[in-house]
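Enquirer: structure for this input, please:
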Amino acid sequence: MSGDVSDSGIKFKRVLLKISGEALMGSQGYGLHPPTVERIASEVKSVHELGVEICMVIGGGNIFRGLSGSAQGMERTTADYMGMLATVMNALAMQGALESMGVYTRVVSAIPMDQVCEPYIRRRAVRHLEKKRVCIFAAGTGNPYFTTDTAATLRANEMACEAIFKGTKVDGVYDKDPVKHADAKRYDTVTYDEVLQKHLGVMDASAIALARDNNKPIIVFSLDEQGGFRGILSGQGTYTTVHG
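Expert: Sure thing, here's the model as predicted:
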């Protein structure tokens, strides 16, 4: 049974969770790793049980990345559409995991494919959220040359989400890659302009600009930390907030 956000100390009533496709492949290096998909689904469920309305956008890099396909000689538009189809596969996998846990979920695609998921209709998607269904937005924006980061920021604005949660492999935004540099320093907060000027790699430039123009905070946290998503919604844990 979902809780009441007002009684749980949770700051946000509606959020968007953005994760990369690579987050679903676990340690195997490609494709979908079912235990990893289930672990992330359980994190989403734990937040859903608090009464928070959740949107998700999942990348497709574990299956096909349009930009790298283009770099190998494939025509960019075709490569990007292939990447969009990869995000639909990931969304369906996440839907299956969530619904096996009793969480009602809808996959909503920017590219119509009625046999497997719903087409994106904003008012219908809002209604799903109001009915406490998790909405997974697939196929990016439906247009080539835009990343799933930009799609996440766009959908967060359209759905009137109060924040974007970016799940990564590290616990926030650093001044340089903490995996390669032991002296990397983590920011507690950082502005949109600093992210752009210092090329901090939170999201691509168009996604950051769209978040800045609509004053949409981005919270960067580690998806690998058990209970991290729920904890941060309660104001606990380690993360970086990108804001104006």
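
Enquirer: only C-alpha atoms from now on, for both contacts and neighbour counts.
Expert: Noted.

Enquirer: ranges for the helices of this protein?
Expert: Secondary structure of the chain (DSSP state H): helices located at 34-48, 66-71, 76-100, 122-130, 148-158, 192-197, 205-213, 228-233.

Enquirer: turn those helices into CSV, including distance to Thr241.
Expert: Shown next, in CSV, are the helices of the chain (distance: least, C-alpha to C-alpha, whole Å):
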stretch, distance to Thr241
helix 34-48, 19
helix 66-71, 28
helix 76-100, 26
helix 122-130, 24
helix 148-158, 15
helix 192-197, 10
helix 205-213, 12
helix 228-233, 11
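
Enquirer: export these as JSON lines, with columns for distance to Ile136 and mean neighbour count.
Expert: JSON lines is the format used below for those (distance: least, C-alpha to C-alpha, whole Å; neighbours: other C-alpha atoms under 10 Å):
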{"stretch": "helix 34-48", "distance to Ile136": "11", "mean neighbour count": "19"}
{"stretch": "helix 66-71", "distance to Ile136": "20", "mean neighbour count": "17"}
{"stretch": "helix 76-100", "distance to Ile136": "6", "mean neighbour count": "21"}
{"stretch": "helix 122-130", "distance to Ile136": "10", "mean neighbour count": "15"}
{"stretch": "helix 148-158", "distance to Ile136": "10", "mean neighbour count": "23"}
{"stretch": "helix 192-197", "distance to Ile136": "25", "mean neighbour count": "17"}
{"stretch": "helix 205-213", "distance to Ile136": "18", "mean neighbour count": "19"}
{"stretch": "helix 228-233", "distance to Ile136": "17", "mean neighbour count": "20"}
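
Enquirer: closest one to His243 among these?
Expert: Of all the helices of the chain, helix 192-197 sits nearest to His243, with 5.9 Å by C-alpha to C-alpha.

Enquirer: can you name every helix or strand that that closest one contacts?
Expert: Secondary-structure packing of helix 192-197 (3 or more C-alpha pairs under 8 Å, 6 or more residues apart in numbering; DSSP states H and E): helix 205-213.

Enquirer: quick one: contacts of the helix it packs on?
Expert: 149-154, 192, 195-196, 217-218, 243-244 (C-alpha atoms under 8 Å, 6 or more residues apart in numbering).

Enquirer: how many other residues sit next to the nearest residue to Val88 once chain neighbours are set aside?
Expert: Once flanking residues are discounted, Val88 sits nearest to Ala138: 5.1 Å by C-alpha to C-alpha, 6 or more residues apart in numbering. Around Ala138 there are 33 other residues, counting by other C-alpha atoms under 10 Å.

Enquirer: quick check: Ala138 vs Tyr192, distance?
Expert: Noted for Ala138: a distance of 25 Å to Tyr192, by C-alpha to C-alpha, to the nearest Å.

Enquirer: tell me which of the helices of the chain sits nearest to Leu16.
Expert: Nearest to Leu16, of the helices of the chain and by C-alpha to C-alpha, is helix 148-158 at 6.0 Å.

Enquirer: next, the structure of the following sequence, for comparison with the previous one:
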Amino acid sequence: MQQPIIEVDGLGVEFYRARRRRMSLREMVLQGRSSSPSETFWALKDVSFTVAPGEAVGLIGANGGGKSTLLKMIAGVLLPDEGKVRVKGGVAPLIELTGGFMGELTARENIYLTAGLHGLTKEQIDERFDDIVAFAGSQVKDALEMPFRHFSSGMQVRLGFSVITTLDEPIVLVDEVLAVGDRAFREKCYRRMEDLLSGGRTLFLVSHSENDLRRFAKRGLYLRSGRLTADGPITEVLEQYNADADNGS
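Expert: As a prediction, the model looks like this:
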């Protein structure tokens, strides 16, 4: 029996509902605390599951249900207040595609920087460079020496997707990014995702598109108000989610 590649055990994350305002030194001395509301809520509470290597999992739920928070926990960019997340292997995060790119650097420099930060050597990036650029498209190819901040949002997303999906990480986290770009680029993204899955990658997909969820995921996890409500075949979990939505629950 394969060991899980992702283990989530009793996971809980607590947030403030409103950002506390900064107090002046006088307020700190006289009041000792902020007068701003300090009410909290649990974005995730008592969430537990495991994912086996090569599984394709769709994360389902309404806005504010905790889906993106869970993905960030698995990616390691958020720490839990309760419970544990164990990830065995590296992660290719298709969450904020352009978050690690530097606006003043050229597209060429950003390719080497981002791929290098994810563990590729210069020689490995050299080998993959032409493929990265070709996938991103002719507009990106013609602007390789241009500062990244001058790229259109579409060009930025194309380059980000191309770089992240060329990584060798065994786990791919996807948060709605398959919905970006024009139709032709979306189809390229779909084919790239299918290639990654056929190569044995583990997929964790957040999407509001039932077509995307049914196309890529075999298993569904349904988060409602931060709690894991259902875990099973993607079709059954989607049916439960849709029934809840129809009933207003």
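
Enquirer: TM between them?
Expert: The TM-score (TM-score structural alignment, normalised by the length of structure 1) is 0.33; 136 aligned residues with a C-alpha RMSD of 6.1 Å.

Enquirer: circling back to that earlier point, what's the farthest-apart pair in the contacts of helix 205-213 of structure 1?
Expert: Maximum distance among the contacts of helix 205-213 of structure 1 (C-alpha to C-alpha): 20.1 Å, for Ala151 and Gly244.

Enquirer: what is the neighbour count of Lys188 of structure 2?
Expert: 14.

Enquirer: and it, that one's in a helix?
Expert: Yes: residue assignment for Lys188 of structure 2, taken from DSSP: H, G, I helix; E, B strand; the rest coil, places it within a helix.

Enquirer: from Thr114 of structure 2, how far off is it?
Expert: 21 Å.

Enquirer: what's the closest non-adjacent residue to Ala92 of structure 2?
Expert: Per C-alpha to C-alpha, 6+ apart, closest to Ala92 of structure 2 is Val172, 4.9 Å.

Enquirer: just to check, Trp42 of structure 2 is in contact with Leu11?
Expert: No: if you go by C-alpha atoms under 8 Å, Trp42 of structure 2 and Leu11 don't touch, sitting 10.4 Å apart.

Enquirer: between these two, who's got more neighbours?
Expert: A direct count of neighbours by other C-alpha under 10 Å for Trp42 of structure 2 and Leu11 places Leu11 higher, at 22 against 17.

Enquirer: for the more buried one, what is the enclosing helix or strand?
Expert: Using DSSP states H and E, Leu11 of structure 2 maps to strand 6-16.

Enquirer: that strand: which residues count as buried?
Expert: Ile6, Glu7, Val8, Asp9, Leu11, Gly12, Val13 (16 or more other C-alpha atoms under 10 Å).

Enquirer: give me the packing partners of it, helices and strands only.
Expert: strand 40-51, strand 82-87.

Enquirer: so can I have CSV of the ones you listed showing distance to Glu236 of structure 2?
Expert: Below are the helices and strands packed on strand 6-16 of structure 2 laid out as CSV (distance: least, C-alpha to C-alpha, whole Å):
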stretch, distance to Glu236 of structure 2
strand 40-51, 17
strand 82-87, 26
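
Enquirer: closest one to Leu238 of structure 2 among those strands?
Expert: strand 40-51 (17.9 Å).

Enquirer: next, the angle from the next helix or strand after that closest one to strand 40-51.
Expert: On the C-terminal side of strand 40-51 of structure 2, the closest following helix or strand by DSSP H and E is strand 56-60. Put simply, strand 56-60 of structure 2 runs at 160 degrees to strand 40-51, going by axes from the mean of the first three to the mean of the last three C-alpha atoms, to 10 degrees.

Enquirer: just checking, what packs against the helix or strand just after strand 56-60 of structure 2?
Expert: Toward the C-terminus, strand 56-60 of structure 2 is succeeded by helix 67-75 as the next helix or strand (DSSP H and E). Using 3+ C-alpha pairs under 8 Å, 6+ apart, the elements in contact with helix 67-75 of structure 2 are strand 40-51, strand 82-87, strand 171-175, strand 202-206.

Enquirer: let's go with 10 Å and repeat that
Expert: With contacts taken as 3 or more C-alpha pairs under 10 Å, 6 or more residues apart in numbering; DSSP states H and E, helix 67-75 of structure 2 sits against strand 6-16, strand 40-51, strand 56-60, strand 82-87, strand 91-94, strand 171-175, strand 202-206, strand 219-224.

Enquirer: buried residues of that helix, list them for me.
Expert: Those buried within helix 67-75 of structure 2 under the rule 16+ other C-alpha under 10 Å are Lys67, Ser68, Thr69, Leu70, Leu71, Lys72, Met73, Ile74, Ala75.

Enquirer: ok, those residues vs Phe129 of structure 2, which is closest?
Expert: Ala75 (25.0 Å).

Enquirer: go ahead and confirm that closest one touches Ile171.
Expert: Yes: in terms of C-alpha atoms under 10 Å, Ala75 of structure 2 counts as a neighbour of Ile171; the distance is 9.4 Å.

Enquirer: overlap of the contact sets of those two?
Expert: Val87, Gly90, Val91, Ala92, Pro93 (C-alpha atoms under 10 Å, 6 or more residues apart in numbering).

Enquirer: for Phe204 of structure 2, see how far away the third one is.
Expert: What that stands for is Val91 of structure 2. Relative to Phe204 of structure 2, Val91 of structure 2 is positioned 10 Å away (C-alpha to C-alpha).

Enquirer: comparing these two, which residue is more hemmed in?
Expert: A direct count of neighbours by other C-alpha under 10 Å for Val91 of structure 2 and Phe204 places Phe204 higher, at 25 against 21.

Enquirer: hmm, the more buried one is touching Val51, no?
Expert: Yes: Phe204 of structure 2 is within contact range of Val51, at 9.2 Å (criterion: C-alpha under 10 Å).

Enquirer: give me the common contacts of these two.
Expert: What both Phe204 of structure 2 and Val51 touch, as defined by C-alpha under 10 Å, 6+ apart, is the set Val57, Arg219.

Enquirer: now Asp46 of structure 2. Nearest residue, chain neighbours left out?
Expert: Gly10 (4.3 Å).

Enquirer: quick one: contacts for the one you found?
Expert: Contacts of Gly10 of structure 2 (C-alpha under 10 Å, 6+ apart): Leu44, Lys45, Asp46, Val47, Ser48, Phe49, Pro80, Glu82, Gly83, Lys84, Val85.

Enquirer: do you know how far it is from Phe41 of structure 2?
Expert: From Gly10 of structure 2 across to Phe41 of structure 2, the span is 16 Å (C-alpha to C-alpha).

Enquirer: understood, closing this out.
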